[in-house]
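**Q** no sequence on this one, just coordinates:
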């Protein structure tokens, strides 16, 4: 006679690895939210740092460099939009050191961007938003917040 075992579909708080059905579902929803947020942030970073191609030079600039042409207010608007990426990183659970590094990138970009002409050239070259999103993606991939886009390892061909 076979013994049937019932499976409890509720979240077991004693299970640290969340092997229960509800725990897996919650982890998958959290991961999907993080991935969707990261895609949205990557779009914003691309718009801010690399949306437009300068013909002849083949150099990409974004809205941050264009806004920087407006004295004072343009740089302030760029810093505010860049700060949204830092806010979302904090919301996704990034550690304080990473949030601080991202904030320093934004502050450095904003401080140098205030300088007329040289700041505009620096805005076109530094690309703080793309750096910040790359840092956030790398952190989330290493810590299991999202699935990695590149699998690290070495491939071996087996001829048989």
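**A** Good, I have the coordinates. Since this is a predicted model, take the numbers as computed values, not measurements.
**Q** can we go C-alpha only for contacts and neighbour counts from here?
**A** OK.
**Q** buried residues in stretch 86-94?
**A** 86, 88-90, 92, 94 (16 or more other CA atoms under 10 Å).
**Q** middle-most residue in this protein, spatially?
**A** residue 133 (3.3 Å; CA atoms, centre = their mean).
**Q** And it, how far from residue 21?
**A** Residue 133 sits at a distance of 32 Å from residue 21 (criterion: CA to CA, to the nearest Å).
**Q** Ok, residue 120 next?
**A** For residue 120, the distance to residue 21 equals 53 Å [CA to CA].
**Q** ok so, going back, list the contacts for the residue nearest to the centre of the chain?
**A** Residue 133 makes contact with 38, 41-42, 45, 85, according to CA atoms under 8 Å, 6 or more residues apart in numbering.
**Q** rerun that using 6 Å as the cut-off
**A** With contact set as CA atoms under 6 Å, 6 or more residues apart in numbering, residue 133 has no partners.
**Q** next, the one to line up against it:
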């Protein structure tokens, strides 16, 4: 899905993910569905929750940014969530379990910290927006 075709004259590889992502909504849903196959494969191999969450976050991030026309497709070419998830699964199967688990825990700590900051900023923004609307009331 991420690196099946090499662009001639470059080292850049693209796959079906950014190509089908060009079709609004349907393409993004199909790309995410295929990406979830690797997460399900991780479940079958009994990966820890931290690694499964990291894999899921890769798919979600690719889908969220991939929904932005043109920019999302360029992001998908660069980020390659399926390649990342396959690498996590292969590293786990090859015995690098401690490294994969540790890296996933660090990833989750950073991800949750950023999410909390964005969420708190969102709440503060809504608070001031509502306060502003109340001040406009007669």
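**A** Yep, it's here. Values in this document were obtained by computation on a predicted structure and should not be read as measured data.
**Q** related to what we said a few turns ago, tell me which of residue 120 and residue 21 of the first structure has more neighbours.
**A** Higher neighbour count among residue 120 of the first structure and residue 21: residue 120, with 22 against 14, using other CA atoms under 10 Å.
**Q** aligned partner of that one in the second structure?
**A** Structural correspondence for residue 120 of the first structure with respect to the second structure (TM-score structural alignment): residue 73.
**Q** Same question for the helix or strand containing residue 26 of the first structure: list its buried residues.
**A** With elements taken from DSSP states H and E, the one containing residue 26 of the first structure is helix 21-50. By neighbour count on 16+ other CA under 10 Å, the buried set for helix 21-50 of the first structure is 23, 31, 34-35, 37-38, 41-42, 44-50.
**Q** Tell me, how many residues neighbour the aligned residue in the first structure for residue 38 of the second structure?
**A** When the first structure is aligned by TM-score structural alignment, residue 38 of the second structure is paired with residue 85. Neighbour count of residue 85 of the first structure, defined by other CA under 10 Å: 27.
**Q** just the strands in the second structure please.
**A** Per DSSP state E, the second structure carries strands over the ranges 5-6, 13-14.
**Q** now those in TSV, with mean neighbour count?
**A** Listed next are these as TSV, based on neighbours: other CA atoms under 10 Å:
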stretch	mean neighbour count
strand 5-6	12
strand 13-14	18
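**Q** Make CSV out of those and add distance to residue 114 of the second structure.
**A** Formatted as CSV, the strands of the second structure follow (distance: least, CA to CA, whole Å):
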stretch, distance to residue 114 of the second structure
strand 5-6, 34
strand 13-14, 29
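**Q** just checking, what packs against the longest helix along the second structure?
**A** Using DSSP state H to define each element, the second structure has its longest helix at helix 97-136. Helix 97-136 of the second structure is packed against helix 49-66, with contacts defined by 3 or more CA pairs under 6 Å, 6 or more residues apart in numbering; DSSP states H and E.
**Q** roughly how far is the helix it packs on from the heart of the chain?
**A** Its chain's average C-alpha position is 4 Å from that of helix 49-66 of the second structure, according to CA atoms, centre = their mean, to the nearest Å.
**Q** same check, this time on stretch 80-98 of the second structure
**A** That offset, for stretch 80-98 of the second structure, works out to 15 Å (CA atoms, centre = their mean).
**Q** Buried residues, it. List them.
**A** 80-86, 88-89, 92, 97.
**Q** Quick one, which of the strands of the second structure gets closest to residue 104 of the second structure.
**A** Checking those against residue 104 of the second structure by CA to CA gives strand 13-14 as the closest, at 25.6 Å.
**Q** Give the aligned range of that closest one in the first structure.
**A** Matched against the first structure by TM-score structural alignment, strand 13-14 of the second structure falls on residues 60-61.
**Q** The matching stretch vs the second structure, average distance?
**A** Taken over the aligned residues, the distance from stretch 60-61 of the first structure to the second structure averages 0.3 Å (mean CA distance after the TM-score superposition for the first structure).
**Q** mind checking what residue 94 of the first structure lines up with in the second structure?
**A** Using TM-score structural alignment, the equivalent of residue 94 of the first structure in the second structure is residue 47.
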